[in-house]
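[1] I would like the atomic coordinates for the input below:
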Amino acid sequence: MKTTVDLLHIGDIARITNVDLDKIPLKLLEMGCFPDNTLEIVQIAPLGDPIYLNVNNGSHLAIRKEMAREIEVEIDEK
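    Here you go, the predicted model:
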């Protein structure tokens, strides 16, 4: 199922399928937020922003919800 990072829940693991290079900062790409890498939702702040990610089991990132909307992912149906 395709979706975006902002719609995932804590514990979800997904594979990045697409990122909008015009809207994603270079720093996120350097930390591993590019297609075919996996990410896990580690924590979500009480009001939903920011979202704490583990990318490729190594890079831990906190990103704003508006940025998470620009990262398309695919999760396996459970």
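[2] From here on, just use CA atoms for contacts and neighbour counts.
    OK.
[3] Isn't residue 11 up against residue 39?
    No: when contacts are counted by Cα atoms under 8 Å, residue 11 is not listed as touching residue 39 (9.8 Å).
[4] Looking at the two, which is more packed in?
    A side-by-side neighbour count of residue 11 and residue 39, using other Cα atoms under 10 Å, places residue 39 first with 24 against 12.
[5] In this structure that one contacts residue 54, no?
    Yes: here residue 39 reaches residue 54: they are 5.5 Å apart, a contact under Cα under 8 Å.
[6] Who's the closest spatial neighbour of residue 40, skipping the chain neighbours?
    residue 13 (4.4 Å; Cα to Cα, 6 or more residues apart in numbering).
[7] one more, for comparison:
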Amino acid sequence: MSTIASLRIGEMGYISEETLDLIPLKLLEMGCLPGAEVQLVQVAPLKDLLYICVNGSHLAIRKETAVQIQILKANL
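    Have a look, this model is predicted:
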């Protein structure tokens, strides 16, 4: 299974139910819930921060967090 960190810019996926316990509470409160659509918008120059769009909201998360959140890639 893929993670948010494995997405390429512009690629989309849906947050998997299995990683609910690994998602920090702060991200859950901002809409990073299982089933939410995630798109990678941009990667910071040093590749530590990932800029994502979750259900229309833009968030910046660290790569160490993005590696823990499993997704199902969207078939376009």
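[8] any idea how far the residue nearest to residue 40 of structure 1 is from residue 25 of structure 1?
    Distance of residue 13 of structure 1 to residue 25 of structure 1, computed by Cα to Cα, to the nearest Å: 22 Å.
[9] Same check on residue 65 of structure 1?
    Plainly put, residue 65 of structure 1 is 14 Å away from residue 25 of structure 1 if you go by Cα to Cα.
[10] Which stretches in structure 1 count as helices?
    In structure 1, the helices defined using DSSP state H lie at 26-30, 65-68.
[11] now, of those, which is deepest in the fold?
    Between those, helix 65-68 has the highest mean count of neighbours, a mean of 17, where neighbours are mean count of other Cα atoms under 10 Å.
[12] Superposed on structure 2, what's the mean shift for that one?
    Superposed on structure 2, helix 65-68 of structure 1 shows a mean distance of 0.3 Å to its aligned residues (mean Cα distance after the TM-score superposition for structure 1).
[13] Which residue comes closest to the aligned partner of residue 7 of structure 2 in structure 1 once chain neighbours are left out?
    Taking TM-score structural alignment, the alignment pairs residue 7 of structure 2 with residue 8 from structure 1. If the residues on either side of it in the chain are set aside, residue 8 of structure 1 comes closest to residue 41, at 7.2 Å by Cα to Cα, 6+ apart.
[14] who's in contact with the one you found?
    Residues touching residue 41 of structure 1, when contacts are defined by Cα atoms under 8 Å, 6 or more residues apart in numbering, comprise 8-13, 51-54.
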